[in-house]
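# fold the following.
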Amino acid sequence: MSKILTSIKRHFRFFIIGFFVLYFFLGIFIFRHYGISWDESTSRDNGLIVYQYITGQNSNLLTYRDRDYGTAFELPLVMIEKETNVTSSLQIYYLRHLLTFLFFFVGVVFFYKIALGRFGPGIAFLGVIFLVLSPRIFADSFYNTKDIGLLSGMIIAVFTLLSFTKKPSFTHVVFHSVACAFVVDIRLSALIILPITCGFFITDTFLLSARHLWRFRIVMLSLFLVLFFGFAVLFWPYLWNNPMGNFMIAFSNFSHFLRLGDTVFYLGNYIPDKYVPWHYPLVWIGVSTPLPYFTLFLLGVGFTVHKLSRNIFGFYKKNREGLIFLTWFFGPLIMVIGLNSTLYDGWRQLYFIYPAFLLVALIGLEGLLSYTKKRYLLKIVVLVVGIVSILNVLRFMTLNHPYQNLYFNELAGGLENAKQQFDLDYWGLTFREGLEHIASNDNSKTIPVFFAHGHKRNIDILPNDDKKRFVVVDSPQDAKYILSNYRWYKDRNNYRWDEYLYTTPHPKFYSVTVDGVEVMTVFKPAGGTL
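Modelled structure (predicted):
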């Protein structure tokens, strides 16, 4: 047995490499399976406006409605699009989905490196499994450039943070300042990386370093801040003509984002997005995260707080990474709740704290393994329950591909109950399947369709010959087909046509179901156009 274990340990690195290779090719194989999310066209427009500005084509950025959006990730996507001469809408979105996945893949690699430095290869690999087998994150990693771009960038920034605080060389200063500037220029919520960097760097200086090095370390920290601000301006063209003034405008708008002006469906009620209760992100985290990870996270918090209360300074010296992970998770969460920031569409704006959530969960796993080390029966029970639970997550992801973004755990009471409590397909990704079914079953040269509620650009994910046949109309009465993802379907105060759409019986032409629950329906009104 010992020889077998020794052989496994010796070859474990190749196993890890093999896993990443398989995961890479899985992404390459399935990136074309996903539809267009609600924000994708707008996100591309944001990058396109900046691209036109920096290439001297026009100065529309200066008056553009969303000019204060960070485009550190969107701009490279557009630049690659232009360099590869991709012109059809289908190929443009395929390219974006591929590049978004590749950036997330890089983030997963850096996540493994962070976990490896704290836990060792076995637990670090389980952390990667947890991250990849997080249904909502998995799906979003192909089309959600904003939130997954931020998540991936934050992982890289924390990795460079750990390197910088341990060994503040000039190389580490440059890498960390670039990583921080890049992620902050994706979305300003990543600014949390600055107080984390400064706080832990200064604490390390006076607790862990030789006293004669404090001047050198303070110089390195000052250099980091200078380089960070320089790179932040460089990566964000909106700041070029007025760095401080435009930054303050962007920060003010970010703190209380009010441009959506819609309602969210939360705990069975429609609530204006600016009035969502403080517990909104907490409940969403609770019902949309796989229960095994959530349980381990709670254990990780408990183990950390218990050890911290016994010996603060001793714990810091041995477990500073754990405190960084906790600060990474709870810092933004407390700020969002304290500032009453506008949230909608679940907790996706906070996805960048999810890697920290999993790293704390790994602390819980480490503590649980230690506790059950000599309790063999308990260890077997824990392993069986854990494996079965994770396999159940994998089952959902496989059977309901490509709609992993509609995952809810057992606390939500099943997807049918979740449908009565929370927004489901707020991205509108299911519309693609409905459109494809219409296109393959209707040979009409012109097909008027109405989305309730979707974006007119949903047809951009279709092959050009099919796309040309669809005409998106503004009224369900003018449509041959009505596609509904059931968003806001009970909120009749906002949309005058809801009564026609949902109270008048219309024949169902096609439905998309997830776990047996209808999440998108194509209606074909008897008196429809044509």
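# from now on I want contacts and neighbour counts done on CA atoms only, so please keep to that.
Fine.
# outside of stretch 476-484, which residues touch it?
Residues outside stretch 476-484 that contact it (Cα atoms under 8 Å, 6 or more residues apart in numbering): 431, 434, 447-454, 473, 497, 500-501, 520-525, 528-530.
# buried members of those residues into PyMOL, please.
Of the contacts of stretch 476-484, the buried ones can be selected in PyMOL as follows, counting by 16 or more other Cα atoms under 10 Å:
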select buried, resi 431+434+447+448+449+450+451+452+453+454+473+501+520+521+522+523+524+525+528
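# quick one: the strands in the chain?
Taking DSSP state E, the strands of the chain run over residues 263-266, 269-272, 447-452, 470-472, 481-484, 508-514, 517-523.
# among these, which is the most enclosed?
Among the strands of the chain, ranked by average contacts under mean count of other Cα atoms under 10 Å, first place goes to strand 481-484 (a mean of 26).
# what about that strand, distance to the chain center?
Centroid separation between strand 481-484 and its chain, computed with Cα atoms, centre = their mean, to the nearest Å, is 28 Å.
# what's the first helix or strand after that strand?
Once the chain leaves strand 481-484, the next helix or strand it forms, by DSSP states H and E, is helix 498.
# which helix is the longest one in the protein?
The longest helix of the chain (DSSP state H) is helix 89-119.
# next up, for comparison:
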Amino acid sequence: FYFEWFHLQNLILGLFLFIFSYSVLYLVYRDGSRAVIGPILLFFTPAVTGHIPANPKDIPFAVIFLLGIFLISYFLKNPRNRSVEILTLGVVFGIAQSTRIVGFSLFITYFLLNLFRSVANREKVGETFLNSTIILMLSFFIWVLSVPFLGANFFANLIYIITETAGFQTWNHEILYMGKFLSKEERPWHYLPVLLSIQLPLTILFSLASGLLLVVRKKLRYNFSHPVFVITTIVLINFIIYFVLHPVVYNGIRHFLYLAVCLVLLAAFFLIDLYNRLKTKHKFVLWGAVSAYLFFTLVRMIHLHPYEYIYYNELTGGLRGVDKKFESDYWGAAYKESAQRVLETVKQKGVKDLKVYACDNQFAVVYYSQFQYELVGRSRDADVIICDTFKEKLREQTEDVTYQTTFPVVSEIKREGVPIHIIRAKQDFSGLFK
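Prediction:
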């Protein structure tokens, strides 16, 4: 197994996020200069793009989910070939559902908007139900092919999958939220909305707020086949699912990256339409303000690299403002850098038989150690401890903290002046890292 190939595969797959986001906007504007705003805003959303190289779960789902949004918008706008529509949507919806059960919200959105169109245009509602049923059955067929367990006893196992997905009984860890460690049962209802509001860039939040205000004041109008209408419906359905089922969520917005992508695209539409409504002098002001903020975000992304996903916006004071209040390096990507620092010390000082304890992500530490030091399973057996700040804070509350004096800090990995990873060593070994 090579991490480098793993990251490359993820990057290639993540490329389709930008392709599909461009396609959704091009479907409306037929103008590349405006459609490219979607991929640009998406690129400058570090909480999403920072996940692409290392996240083999949520990014692929976001890709197929975004493809589903594009296809729904396309077929609502061009309802000509029903056979192609049924086959394509059935397959894509099935893949989405088999990846994450919340992918079923794509079918719900399609069905509701199709039903609305049939009623509004006085078309045959029965035909809409028939076509939707065929799509649903085809999506279930794809789902069963992907998850054979479901086909063994469809309805019973479907209920099991839904309840298990929401409750996730096998996950029993702590969540760091607003400075407190919470169990999954203690997680408040506002967990997701708050994290979205502090991890999405201000450009996205401003565009969403401005667009919603203009829609409420009827300055902007979108028909049911417009992607804005489609995305808004999907976002509302997913928030309803979140509030009703109260699923287990951790690692910030990681499980809802697909929803963050939807909000970014919604912001792109609103920003473009707001720009088109402004007078020329105001257009320059908006263009200049957005460009300046994107440049500022780029600078922050460079400083955060390769841990862009730990980004928090300026409402919180950035990473410094959320230190010890929210999770940062929950992927444990910095274990690579810590492991390499220890390896560099071992090679430079010629240390033999060094024992290292890693609080998490032991597999990566072994990989990047090049087998030049030994990884041990207990901290008391170690000469060196490498730990992310989340686990470090957790150890302070749940374990004997005397290790902080017996294992002083010898090195820290920082971003924006905030430690995200800590290396500790016994007193006898602390001099090696100077």
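# can you give me the TM-score here?
Superposed pair, TM-score by TM-score structural alignment, normalised by the length of structure 2: 0.91. Supporting alignment: 425 aligned residues with a Cα RMSD of 2.4 Å.
# could I get the strands of structure 1 as CSV with distance to residue 186 of structure 1?
Below are the strands of structure 1 laid out as CSV (distance: least, Cα to Cα, whole Å):
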stretch, distance to residue 186 of structure 1
strand 263-266, 24
strand 269-272, 26
strand 447-452, 30
strand 470-472, 32
strand 481-484, 32
strand 508-514, 32
strand 517-523, 31
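# residue 361 of structure 1: which of those strands is closest?
strand 263-266 (26.6 Å; Cα to Cα).
# so where is the closest one in structure 2?
On structure 2, the counterpart of strand 263-266 of structure 1 by TM-score structural alignment is residues 174-177.
# again with stretch 43-59 of structure 1
Taking TM-score structural alignment, stretch 43-59 of structure 1 hits no residues over in structure 2.
# just give me how far that stretch sits from the chain centre.
Per Cα atoms, centre = their mean, the centroid offset for stretch 43-59 of structure 1 relative to its chain is 24 Å.
# if you count neighbours, what's buried in it?
By 16+ other Cα under 10 Å, the buried positions in stretch 43-59 of structure 1 come out as 43, 44, 45, 46, 47, 48, 49, 50, 51, 53.
# now stretch 281-301 of structure 1
By 16+ other Cα under 10 Å, the buried positions in stretch 281-301 of structure 1 come out as 281, 283-294, 296-301.
# repeat for stretch 433-448 of structure 1
Residues of stretch 433-448 of structure 1 classed as buried by neighbour count (16+ other Cα under 10 Å): 433, 434, 435, 436, 438, 439, 447, 448.
# now which residue in structure 2 aligns to the last one?
Alignment note (TM-score structural alignment): residue 448 of structure 1 maps to residue 355 of structure 2.
# so what's that match up against?
373, 374, 375, 376, 381, 382, 383, 384.
# make JSON lines out of the buried residues of stretch 433-448 of structure 1 and add distance to residue 191 of structure 1.
Listed next are those as JSON lines, based on distance: Cα to Cα, whole Å:
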{"residue": "433", "distance to residue 191 of structure 1": "38"}
{"residue": "434", "distance to residue 191 of structure 1": "40"}
{"residue": "435", "distance to residue 191 of structure 1": "40"}
{"residue": "436", "distance to residue 191 of structure 1": "42"}
{"residue": "438", "distance to residue 191 of structure 1": "45"}
{"residue": "439", "distance to residue 191 of structure 1": "46"}
{"residue": "447", "distance to residue 191 of structure 1": "47"}
{"residue": "448", "distance to residue 191 of structure 1": "45"}
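# which of the buried residues of stretch 43-59 of structure 1 fall within helices?
43, 44, 45, 46, 47, 48, 49, 50, 51, 53.
# just curious, which of the residues you listed is nearest to residue 219 of structure 1?
Nearest member of these to residue 219 of structure 1, counting by Cα to Cα, is residue 50, at 34.7 Å.
# how close does the closest one get to residue 248 of structure 1?
Distance, residue 50 of structure 1 to residue 248 of structure 1, by Cα to Cα, to the nearest Å: 19 Å.
# repeat for residue 217 of structure 1
To residue 248 of structure 1, residue 217 of structure 1 is 29 Å away according to Cα to Cα.
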